[in-house]
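**Student:** Prediction below, plus the sequence it came from.
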Amino acid sequence: MRKLVRPQDVLLLGLAGALDTFEELRDPFRLVSKSYESMYGWVPKQYRKNNFGNLVWRSLKAGYIEKIEKKGSVYIRITSQGQERIQRDFPLLDFHRKRWDGKWRIVMFDISELEKEKRNYLRRKLRELGFGMLQESVFITPHDIIKDFSEYLDSIDLGKYVYMLEASNILVGDFKELARKVWNLDQLNDKYREILSHLTALNGRTMQLNSQEQRKIEIRKTREKYLQVLLSDPFLPKELLPSDWVGYQAKKLIKNL
């Protein structure tokens, strides 16, 4: 299930470096910084700049961001509290920077039809955490998430239904083929290809656009599309990705916008 992304999420994701924009951002209240313009470019076009300013104020008040001064210039940056919120709401983003330890985590559960709401909730949560469905009640992931997930299940009284295993090997012929089927990587790769094609066309078109405003609109649309694809990515280790994976290339081009 695709996670609903709020404007505040976009701000914090950008400041956390998850969107490959800026880890620090010039004070948007001055409305003169190119960094501000780039950060605002991640926010959906219907989100007006005065609303964006209010969003920054609310984030400052909540303690998710802070203002700092460097060499006479004022910047904002994400705080540890803001980082914790991103890690809580988008836990998969942590994994794309980590090396795979070669182990698989397997979650199995047995929940009767009488408690299907619990069963459906568990399946949704597993997918949200990047697990792939091997069978209807068997999910797998290469990410080292079992301990945290076990504690979470206990906190919501679902631990008694779930069995978890950690294995150094799964008896399959080809790990990449397993990953391709379980996580439907062909479809995800096609979405990244669409982004890549759009970026390539955009780079060729920007010089022909009549105004800076038109260019910013095109960039904003592209970033919105990329963000939706990015947050549906299970961030599998490179050992499990197909040889023609274009996600990294799309990321590089987005970063250079």
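**Tutor:** Cool, got the structure. On a predicted model such as this, the values are computed, not experimentally measured, just so you know.

**Student:** Could you use CA atoms for every contact and neighbour count after this?
**Tutor:** OK.

**Student:** my guess is L199 contacts K221, does it?
**Tutor:** No - counting by Cα atoms under 8 Å, L199 stays clear of K221, with 10.6 Å between them.

**Student:** which one of the two has more residues nearby?
**Tutor:** L199 (21 against 16; other Cα atoms under 10 Å).

**Student:** does that one sit in a helix, a strand or a coil?
**Tutor:** Secondary structure, DSSP: H, G, I helix; E, B strand; the rest coil: L199 is helix.

**Student:** Enumerate every residue touching it.
**Tutor:** Contacts for L199 were tallied using Cα atoms under 8 Å, 6 or more residues apart in numbering; they are T222, A250, L253, I254.

**Student:** Show me which of those residues are buried.
**Tutor:** T222, A250, I254 (16 or more other Cα atoms under 10 Å).

**Student:** tell me which residues of the helix or strand hosting the first one are tucked away?
**Tutor:** Under the criterion DSSP states H and E, the helix or strand holding T222 is helix 212-230. Within helix 212-230, the residues that qualify as buried are 215-216, 218-224, 226-227, 229-230, counting by 16+ other Cα under 10 Å.

**Student:** Report all helices and strands that the helix or strand that it is followed by contacts.
**Tutor:** Next helix or strand after helix 212-230 toward the C-terminus (DSSP H and E): helix 247-255. If contacts are counted by 3 or more Cα pairs under 8 Å, 6 or more residues apart in numbering; DSSP states H and E, helix 247-255 sits against helix 185-205.

**Student:** here comes the other one, which I'd like you to weigh against the first:
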Amino acid sequence: MVLTIRKIRKFRDGIAERVVDMILIGIYFNLEAPSLIQKKRYLIESSVEEDLEKLNYHRIKRACSFLKRKGLIDFVKEKEILPIITKAGELKLRKIIPFYDEKRVWDGQIYLVSYDFPKDKNKERDYFRKFLRDIGCGMLQQSNWLTPYNPTNLIKKFIEKHELSGDLILISSIGKNGMIGTKTLKELMEKVFLLSHLNLRYREFVYKAKSGKEKRGELIYLFLSILNEDPQIPFSFLPDDWLGEEAYVLFKKLRLM
């Protein structure tokens, strides 16, 4: 699958719905260098140029003032430099963009989530399916989902929030050497999370990042769009030719440029 600029921008719009979020992301990745103290034209990467060109100077400054009041950014000196992201700002960013998990702490179990909602609970069933996707589960069959990370507490909160009976949802655990049917867990991870397709997208990113022909901002948003779909399962379940780690190393270099 070849990513188009439109698809990348669609993802970008999704994670930066508000002006303040977009500017916070831009500051974090150094995608623009606006003069926030003096009134002059700001210089930015072309990947966000069209978006920020729609914003006038005063709107950007108001957004930065808002971020400063909320403690999400700070200014080191009263001069023409980008502000820095505070710890609170980093926590905010983790809610609006995906971050690569270098550790992937795992308890050695695979969790199978099964559910059986009655017809009068169709709305809750649809909510639950979306919820499972949001917490990183992959669909094995229509009412059976897999995840390598223990979802018990999250599902318990979902049940309480929607006032459901605990009997509607069953969570089972399988050891790391177990099987479901004739497939090993590694084979199931490949099938459920479409790892081959995801690896092709990482391959595309690696190629573009090494080519030196792509703009830094577009590469950053391309990587984030891929990472947004990556379930980041434990490393032991990844294919031998997995390119996600190489892509992340290249992304970190872009981040520091």
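**Tutor:** Yes, it's here. From a predicted model like this one, the values you see are computed outputs, not experimental measurements.

**Student:** What TM-score do the two superposed chains give?
**Tutor:** With the length set by TM-score structural alignment, normalised by the length of structure 1, the two chains reach a TM-score of 0.71; 227 aligned residues with a Cα RMSD of 3.5 Å.

**Student:** Redo the contacts of L199 of structure 1 as a markdown table? Include distance to F235 of structure 1.
**Tutor:** Putting the contacts of L199 of structure 1 into a markdown table (distance: Cα to Cα, whole Å) gives the following:
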| residue | distance to F235 of structure 1 |
| --- | --- |
| T222 | 20 |
| A250 | 14 |
| L253 | 18 |
| I254 | 17 |
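
**Student:** The counterpart of F29 of structure 1 in structure 2: how many residues sit nearby?
**Tutor:** Counting by TM-score structural alignment, F29 of structure 1 lines up with L36 in structure 2. Look at L36 of structure 2: counted by other Cα under 10 Å, it has 23 neighbours.

**Student:** Pipe the buried ones among the contacts of L199 of structure 1 into TSV and attach distance to D101 of structure 1 per row.
**Tutor:** Output for these, formatted as TSV (distance: Cα to Cα, whole Å):
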residue	distance to D101 of structure 1
T222	34
A250	26
I254	29
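
**Student:** wait, which of those residues is closest to Y64 of structure 1?
**Tutor:** I254 (25.0 Å; Cα to Cα).

**Student:** Surely R127 of structure 1 forms part of a helix?
**Tutor:** Yes - R127 of structure 1 forms part of a helix when assessed by three-state DSSP.

**Student:** Give me the spatial nearest neighbour of Y111 of structure 2, chain neighbours excluded.
**Tutor:** Nearest non-adjacent residue to Y111 of structure 2, counting by Cα to Cα, 6 or more residues apart in numbering: S173, 4.5 Å away.

**Student:** any idea how far the helix or strand that contains the one you found is from the chain center?
**Tutor:** Per DSSP H and E, S173 of structure 2 falls inside strand 169-175. On the basis of Cα atoms, centre = their mean, to the nearest Å, strand 169-175 of structure 2 sits 26 Å off its chain's mean C-alpha point.

**Student:** check contacts around the counterpart of S168 of structure 1 in structure 2.
**Tutor:** Correspondence of S168 of structure 1 to structure 2, assessed by TM-score structural alignment: G175. Counting by Cα under 8 Å, 6+ apart, G175 of structure 2 touches G108, Q109, I110.

**Student:** cool, and K61 of structure 2?
**Tutor:** Contacts of K61 of structure 2 by Cα under 8 Å, 6+ apart are L36.

**Student:** Mind checking what secondary structure it has?
**Tutor:** Quick answer, by three-state DSSP: K61 of structure 2 is helix.

**Student:** try V74 of structure 1
**Tutor:** Relying on three-state DSSP, one would call V74 of structure 1 strand.

**Student:** center of structure 2 - which residue?
**Tutor:** P98 (2.6 Å; Cα atoms, centre = their mean).

**Student:** Is that residue in contact with N228, as I believe?
**Tutor:** Yes - here P98 of structure 2 reaches N228: they are 5.6 Å apart, a contact under Cα under 8 Å.
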